[in-house]
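> show me how the following folds:
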Amino acid sequence: MTLYIDADACPVKDEAIRVAERHRTEVKLVCDGGLRRPQSPWAQLVIVPEGADAADDWIAERIGPGDICVTADIPLADRCLKAGGAAIDHRGKPFDADNIGSVLATRNLMADLRSAGTMEGGGGKPFSARDRSDFLNGLEILFQKLKR
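Take a look at the predicted model:
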C-alpha cells in the first residue's frame, strides 16, 4: 500500500503523513517543486518536471489496487479509480465508482459555464478546521476499509 499525495496545493499533507505513519504506509508527495522534504521516514518527496498534468500523470502511472491518492483534482481521482486505486479529497470525501461519474460531470459543466462567461468565479469555500477533521476521519476510514 502506498499513499500518493497530489501535493502542490494540498492543505492536508502533514495530516495525511501522520495517518500513513500510524498505518506504517509509504507516502509519495508528488509536486513540481517548491515543497520542503518531509521529516517522516515514511514520506518521500517526488519532484516531477513542470507541466499542467505532470504530477497527475506520475501518480496515475503508478497507483494500483490497495493504494490511495489524496487529491482535489477530479480527473486524477477518476484515473486513480480506473487503475484500481482509491481516492479522497482534502475535505475527506472519498471518490468511488458510485459518485465519480456525477462529480466529474458537474466539474465539467461548471468549467464549461465559466469558460462561456455564463458564470464567474470558481474555486471552493475556504478550508476550515472542520474540513481538516473530516479529512482525518475520512482517510482513517479509507485505510481501515482497504486493510480488510
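> CA only for contacts and neighbour counts going forward, please
OK.
> mind listing what's buried along stretch 138-148?
Taking 16 or more other Cα atoms under 10 Å as the neighbour-count basis, stretch 138-148 is seen to contain the buried residues 138, 139, 140, 142, 143.
> next, the structure of the following sequence, for comparison with the previous one:
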Amino acid sequence: MHIWVDADACPAVIKDILYRAAERTKIQLTLVANQSLRVPASPYIRSLRVEQGFDVADNEIVRRVAPGDLVITGDIPLAAEVLAKQGQALNPRGELYRQDTIAQKLTMRDFMDTMRSSGIHTGGPASLSQSDRKAFAAELDTILNRYQRSKPAL
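Down below sits the predicted model:
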C-alpha cells in the first residue's frame, strides 16, 4: 500500500496525522501538490511537485495509484477515478468513499456546481472540526490496521 495525498487542499492537521501514521506503520506517504511542500525528514514521507494547472495533481495521482493504495482527497471526481482503479479514497473528514455511493456524490456535486453557476449562493463546507479530525484518524487507523493484518509475514 502507498498513501497518496491530494495536498494542495489538505488541511495541515490532517497532514500531521498522516505523517505520524506513516512513521508508525512504515507505509510510504507521498504528498502531491503544485507547490513546494515542507515534509518531515523520513524515509517514508516525500512530496511530489507537479506543474500548475487544472487537475494536474489529480491526474498525477490517478496515473500512479495502484490497486489497494489509499488516496486522501476531498475531490469527488478524483475519488471516483481512484475507486475505478481499485484504490481506496478517504476524505479529510473521515468519510471513506465507496463504490456504491460515489455516483450519487458525483451527481450531487454536479448539481451544486450548476446551482452556483446560475448565481445561487450555496455556501461552502463547514470548517474542519475536532470531531472531523477524530473521525479521519479513526478511519485511517482502521484502514491501516486492516492492511497490516493482511500483509504476509516475512
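> any idea what the TM-score comes out to?
Structural agreement between the overlaid chains, expressed as a TM-score with TM-score structural alignment, normalised by the length of the first structure, amounts to 0.93; 147 aligned residues with a Cα RMSD of 1.3 Å.
> among the buried residues of stretch 138-148 of the first structure, which lie within strands?
For those, membership in strands holds for none, with DSSP state E as the criterion.
> what's the closest of those to residue 67 of the first structure?
Nearest to residue 67 of the first structure among these: residue 143, at 9.3 Å, using Cα to Cα.
> what does that closest one correspond to in the second structure?
Under the alignment (TM-score structural alignment), residue 143 of the first structure pairs with residue 144 in the second structure.
> and for residue 25 of the first structure?
Taking TM-score structural alignment, residue 25 of the first structure has residue 27 as its aligned residue in the second structure.
> residue 41 of the second structure: what secondary structure?
In terms of secondary structure, residue 41 of the second structure is coil; the call rests on DSSP: H, G, I helix; E, B strand; the rest coil.
> mind listing what it touches?
Contact analysis of residue 41 of the second structure by Cα atoms under 8 Å, 6 or more residues apart in numbering lists nothing.
> that one maps to what in the first structure?
Residue 41 of the second structure maps onto residue 39 in the first structure, with residues paired by TM-score structural alignment.
> rewinding a little: distance of the match of residue 25 of the first structure relative to residue 106 of the second structure?
From residue 27 of the second structure over to residue 106 of the second structure the distance is 30 Å, taken as Cα to Cα, to the nearest Å.
> likewise residue 18 of the second structure?
Taking Cα to Cα as the measure, residue 18 of the second structure and residue 106 of the second structure are separated by 26 Å.
> looking at these two, which is more packed in?
The residue with the greater number of neighbours, taking residue 18 of the second structure and residue 106 and applying other Cα atoms under 10 Å, is residue 18; the counts read 22 against 16.
> wait, is the more buried one part of a helix?
Yes: if the criterion is three-state DSSP, then residue 18 of the second structure is within a helix.
> can you tell me the SS state at the alignment partner in the first structure of residue 82 of the second structure?
Aligned by TM-score structural alignment, residue 82 of the second structure pairs with residue 80 of the first structure. Using three-state DSSP as the criterion, the local structure at residue 80 of the first structure reads helix.
> residue 80 of the first structure: how many residues sit nearby?
Residues within reach of residue 80 of the first structure, counting by other Cα under 10 Å, total 26.
> that one against residue 88, yeah?
No: under the contact definition of Cα atoms under 8 Å, residue 80 of the first structure does not touch residue 88, with a separation of 10.2 Å.
> burial of the corresponding residue of the first structure for residue 69 of the second structure, as a residue count?
Residue correspondence to the first structure (TM-score structural alignment): residue 69 of the second structure is matched to residue 67. By the other Cα under 10 Å criterion, the neighbourhood of residue 67 of the first structure contains 22 residues.
> enumerate every residue touching residue 67 of the first structure.
Listed by Cα under 8 Å, 6+ apart, the contact partners of residue 67 of the first structure are 1, 2, 3, 4, 85, 86.
> tell me the spacing between it and residue 48 of the first structure.
Spatial separation of residue 67 of the first structure from residue 48 of the first structure under the definition Cα to Cα is 20 Å.
> same check, this time on residue 123 of the first structure
According to Cα to Cα, residue 123 of the first structure stands 24 Å off from residue 48 of the first structure.
> compare those two (neighbour count), which wins?
When residue 123 of the first structure and residue 48 are compared on other Cα under 10 Å, the one with more neighbours turns out to be residue 48, at 16 against 5.
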